[in-house]
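Enquirer: Need a 3D model of the sequence below.
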Amino acid sequence: MINYNGNLTDNTNLTLEQNRGFLYGDAVFETLKVIDGKILFAEDHYFRLMASMRIIRMEIPMYFTMEYMEEQVKALTENLEISASARARVTFFRKRGGLYLPTTNDAEFIITAEAIAEPLYSLNEDTYEVDLFKDFYVTKQLLSTLKTTNKMVQITGSIFAYENGLNNCLLINDDKNVIEALQGNIFMLKGNKLVTPPITDGCLNGIMRKQILSIARKTEGIEVSEESISPFDLQKADEIFITNVIKGIQPITKYRKKEYGNALASELIKKLNVLIRLG
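Expert: Have a look, this model is predicted:
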């Protein structure tokens, strides 16, 4: 069961060979975490989705308000009988027609959802090893900061990680600076200074990135900075962790020969869960 343009259905009757999301990656999406029918950080997700659609010249349906998005996600999770926590995805794609130049900028959407185990975030203390993925890089441009369906760097990087027994890989931009992990933003702690790459370096404008920056800036004894991170900087860090909406915070335990702690990551997860309960 999915939600297609506001209708719950088992079959969209879309023809794959004419779908622009399939043919050209002409689509943007949001991955949402839903707890008890409520989307976490719904406003941030909604406005990022709307901004992404505007940037790629996709027409936003007048009826697609934030309240409408929340209603449609809730209707789907209830129909699927997901009572606790869900991972949902809202994907907008331009209607069929045209080649690189579309015949219309009107868009359609699909919402999918599946149950996930843990409503709140928890600290994963298992070994989590990463390395750089250097076969391809992410360009420093506005499109790199959006969640589009053009994800070949992340796909080939994921295959590289699997083939090399890694839990994840770190991506670099055309300046050879580290900008993010395969499926999340990256933070690095050195001493009392917490650093994450700026959006201008080409990293995803992450929703959880925004939450962690806000929480960290209110944490006593922590200096927060958005600045470029070189591969050499990673070797001098005390902690490195990855953030995304589904997992929350994932500490990295090993990069090459360097091993890391997770004290700040643990503290931030607790504060993140408090924020969710209050919300």
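
Enquirer: Please make it C-alpha for all contacts and neighbour counts, starting now.
Expert: OK.

Enquirer: Which elements pack onto the helix or strand hosting Y46?
Expert: Per DSSP states H and E, Y46 falls inside helix 42-55. Contact partners of helix 42-55 among helices and strands, from 3 or more CA pairs under 8 Å, 6 or more residues apart in numbering; DSSP states H and E: strand 27-35, helix 66-79.

Enquirer: how does it look with 7 Å?
Expert: Using 3 or more CA pairs under 7 Å, 6 or more residues apart in numbering; DSSP states H and E as the contact test, the elements touching helix 42-55 are strand 27-35.

Enquirer: ok, and what's touching the helix or strand following the strand it packs on?
Expert: Reading on from strand 27-35 to the C-terminus, the next helix or strand found by DSSP H and E is strand 38-39. The contact list for strand 38-39 (CA atoms under 7 Å, 6 or more residues apart in numbering) reads 32-33, 70.

Enquirer: For the longest helix that the chain contains, buried residues please.
Expert: In the chain, taking DSSP state H as the definition, the longest helix is helix 263-278. With burial defined by 16 or more other CA atoms under 10 Å, the residues of helix 263-278 counted as buried are 264-266, 268-269, 271-273.

Enquirer: Sequence B follows; please return its structure for comparison with A:
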Amino acid sequence: MVNFSGKIISKDSLYLNHLNRGLRYGDALFESIRVINGRIAFWEDHYLRLMASMRIMRMNIPMSFTMEFLESQITATVDGNGLTDGFSRVRLTVFRNNGGLYLPQDNDVSYVIEANVLANGRFRIDGSSYEVELFKDFFINADMLSTLKTNNKAINVVGSIYAKENGYDNCILLNGSKQVVEALNGNVFLIKGKTVKTPPKKDGCLNGIVRKKLIAIIDKHEELILEETSISPFELQKADELFVTNSIIGIQPVTKYRKKEYHSTVATKLLDELNKIAKED
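Expert: This next block holds a predicted model:
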């Protein structure tokens, strides 16, 4: 079952057509959200990011799009899929309504909410190998649009195919200045000694929810020093740890990049802190 602008319908229903602007132009935004036993993790952060992104994209925000309303629509979708007492991955997509070419007829929007089973309620590190490589065929623009979670994900799609074809679990994306920006599916953190580095948003990285939470955790940590700063690819092989973050996996430690192998001591400790605030949020 999916939720199409407030109506719970079969996922097989033909509720979108060839005129959909998300399909034609990538004129859409989305949020990937964890729901645990009916409770939406980090919901306020997801909601505020979506509202800010809609303003940047010059979408009209309906008066009904309150935090409480969208929460109720997510809950109804989870219930409709029989996942109330369990773990689910929800995708909330907002797209501009049909009409126009590049220039839309108007800026009104519709939305779709999907819910699927999620294996775990807590963020976990399973200890499996996880190898990454640089993806250098295409680059991310270092601008504000790159920080938004839009449907314009061609580089992520092509990069994912490249990773699969070459036996990598993920790839690191670069911007036009050849600086590390993010992974194919999340933000990147690098640890060297007591210093934790993550690329700044001005370099083009996604304004990630878990990125934001980890920055707050590390800022308060007595033994760690946070730096939001540009990262050269050469720093990757000098790091002690490297990990990827997003709202679904939490923290995914990288175990290997080229000839460099990493441990995950700090990542494991940070994951414990992340699980605590996820529970308290």
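
Enquirer: What does the superposition give as a TM-score?
Expert: Remark: TM-score between the superposed chains equals 0.98 [TM-score structural alignment, normalised by the length of structure 1]; 279 aligned residues with a CA RMSD of 1.0 Å.

Enquirer: can you list the residues that contact the helix holding Y46 of structure 1?
Expert: Outside helix 42-55 of structure 1, the residues that reach it (CA under 7 Å, 6+ apart) are 29-30, 60, 66, 146, 207.

Enquirer: from those residues, which two are the most distant?
Expert: I60 and I207 (20.6 Å; CA to CA).

Enquirer: These two: who's more crowded?
Expert: Remark: of I60 of structure 1 and I207, I207 carries more neighbours, 23 against 18, as counted by other CA atoms under 10 Å.

Enquirer: Aligned counterpart of the more buried one in structure 2, please.
Expert: In structure 2, I207 of structure 1 lines up with I209, judged by TM-score structural alignment.

Enquirer: which residues does its match contact?
Expert: Taking CA under 7 Å, 6+ apart, we find I209 of structure 2 in contact with 45-46, 247.

Enquirer: hmm, back to that, of all the contacts of helix 42-55 of structure 1, which comes closest to A161 of structure 1?
Expert: Once CA to CA is applied, the member of those that ends up nearest A161 of structure 1 is L146, at 22.9 Å.

Enquirer: Which residue ranges of the stretch 151-279 of structure 1 form helices?
Expert: For the stretch 151-279 of structure 1, applying DSSP state H, counting those that start in this stretch gives helices covering 152-163, 207-217, 231-235, 263-278.

Enquirer: re the thing from before, just want the angle from the longest helix of structure 1 to helix 207-217.
Expert: 110 degrees (axes from the mean of the first three to the mean of the last three CA atoms, to 10 degrees).

Enquirer: matching residues in structure 2 for helix 263-278 of structure 1?
Expert: Taking TM-score structural alignment, helix 263-278 of structure 1 hits residues 265-280 over in structure 2.

Enquirer: next one: stretch 153-164 of structure 1
Expert: Aligned by TM-score structural alignment, stretch 153-164 of structure 1 falls on residues 155-166 of structure 2.

Enquirer: buried residues in the matching stretch?
Expert: 155-156, 159-160, 162-163.

Enquirer: Now distance to F243 of structure 2 too, for those, in JSON lines please.
Expert: Listed next are the buried residues of stretch 155-166 of structure 2 as JSON lines, based on distance: CA to CA, whole Å:
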{"residue": "I155", "distance to F243 of structure 2": "20"}
{"residue": "N156", "distance to F243 of structure 2": "18"}
{"residue": "G159", "distance to F243 of structure 2": "18"}
{"residue": "S160", "distance to F243 of structure 2": "17"}
{"residue": "Y162", "distance to F243 of structure 2": "20"}
{"residue": "A163", "distance to F243 of structure 2": "17"}
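
Enquirer: I'm done for today, thanks for sticking with me.
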